[in-house]
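# pasting the structure only:
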């Protein structure tokens, strides 16, 4: 292991709570509409419930868009040629990417510095960008980290 983000468990919990919130909001909608058409509840309740469900969906999309790009852990194999990057999925699970070290851009290549709160993890071969933080995360193996991302000075 060369890097870890201790707060990844919190992000995972928030990601799953957003899924639960959206599911509850969507499940509540049909009965509210049914009661409205039966004349039991006013239109204000229907519009309020629909607004909450739509807002929950938008927030789910926004939050998962961010959470899926946060790196939780990085590992370097013993031969120091493959970087294993762990990040969250849409459902809050763990996804591992295996990248050749030669394909990973250094901090100098991405234009980031060590002093920045959020640093980009980019590849030469693809447009996908992941993010990690040297401020909130912990560099476990400084030598191996510098082999992949350049010096930490």
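Structure's in. What do you need? Everything numeric here is computed off the predicted structure, so don't read it as measured data. Numbering: from 1, shown residues only.
# make it CA atoms for all contacts and neighbour counts henceforth
Noted.
# compute the number of surrounding residues for the closest residue to residue 106 other than its chain neighbours.
Nearest in space to residue 106, with sequence neighbours left out and distances taken as CA to CA, 6 or more residues apart in numbering, is residue 149 at 4.1 Å. Residues lying near residue 149 (other CA atoms under 10 Å) number 18.
# with residue 111 instead?
Using other CA under 10 Å, residue 111 has 10 neighbouring residues.
# A further structure is provided below for comparison with the first:
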């Protein structure tokens, strides 16, 4: 009978040993996949009602994404300008000019998008008012959905007034995560439910 072997990390494994390892890896993967799918299905089974929407969140996401595109373009343009300058294709100081434009542009985009970090686009509240689903935009323009308990949300009326309250509110979770809620520029779809849970 022919025995197949596999060379892994300087160790020869025969057919039966390799089958045991392969089955162990498969069972671990299935366990992780099933548990994550169960939690995902549990979150989907819960019914949430949209209580707030901010229509300009797409513009904020685009602005935050522009920073990433600019940094990627700069990382390609600066070495290219340096190479073309050494080959005398571009005039002198092209590398310095490209570096200056790239760095200052990245700084300006970062400063412009910093106040818009974690801007809330949508707020959802569960039927039993025990959970809040926060849909926000992060520093790089990606959507982040997070489901938290209503007890983790610090009520807005309990927070100290801030100078930026005229533009946006700054809700905070118990773990220290801060968001920006543009309530004056957004649409409150269910003020009663929203007031019961987050105020």
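Arrived safely. Predicted, not measured: the structure shown is a model, and the values here were computed from it.
# can you tell me how far the aligned partner of the residue nearest to residue 106 of structure 1 in structure 2 is from residue 80 of structure 2?
With TM-score structural alignment as the criterion, residue 149 of structure 1 lines up with residue 198 in structure 2. Separation of residue 198 of structure 2 from residue 80 of structure 2 (CA to CA, to the nearest Å) stands at 52 Å.
# go on, residue 89 of structure 2?
Distance from residue 89 of structure 2 to residue 80 of structure 2, by CA to CA: 11 Å.
# ok, now residue 199 of structure 2?
According to CA to CA, residue 199 of structure 2 and residue 80 of structure 2 sit 54 Å apart.
# okay, which residue is most central for structure 1?
In structure 1, the centroid-proximal residue (CA atoms, centre = their mean) is residue 67; its distance is 1.7 Å.
# now do the contacts for that one.
Counting by CA atoms under 8 Å, 6 or more residues apart in numbering, residue 67 of structure 1 touches 11-12, 15, 88-90.
# also residue 12 of structure 1?
Contacts for residue 12 of structure 1 (CA under 8 Å, 6+ apart) come out as 67, 88, 92-93.
# switch to 10 Å and redo it
If you count contacts by CA atoms under 10 Å, 6 or more residues apart in numbering, residue 12 of structure 1 has them with 18, 64, 67-68, 72, 87-94.
# in structure 2, what range does stretch 35-49 of structure 1 match?
Counting by TM-score structural alignment, stretch 35-49 of structure 1 corresponds to 84-98 in structure 2.
# repeat that for stretch 4-15 of structure 1.
Going by TM-score structural alignment: stretch 4-15 of structure 1 matches residues 53-64.
# residues of the matching stretch that come out buried?
53-54, 57, 60-61, 63-64 (16 or more other CA atoms under 10 Å).
# just the strands from structure 2, written as ranges.
Ranges of strands in structure 2, per DSSP state E, are 6-8, 11-13, 48-53, 119-126, 131-137, 143-149, 187-188.
# the residue nearest to residue 106 of structure 1 touches residue 111, doesn't it?
No. In this structure, residue 149 of structure 1 is not within contact of residue 111 by CA atoms under 10 Å, at 11.6 Å.
# need the overlap of contacts for these two.
Common contacts of residue 149 of structure 1 and residue 111 (CA under 10 Å, 6+ apart): residue 105.
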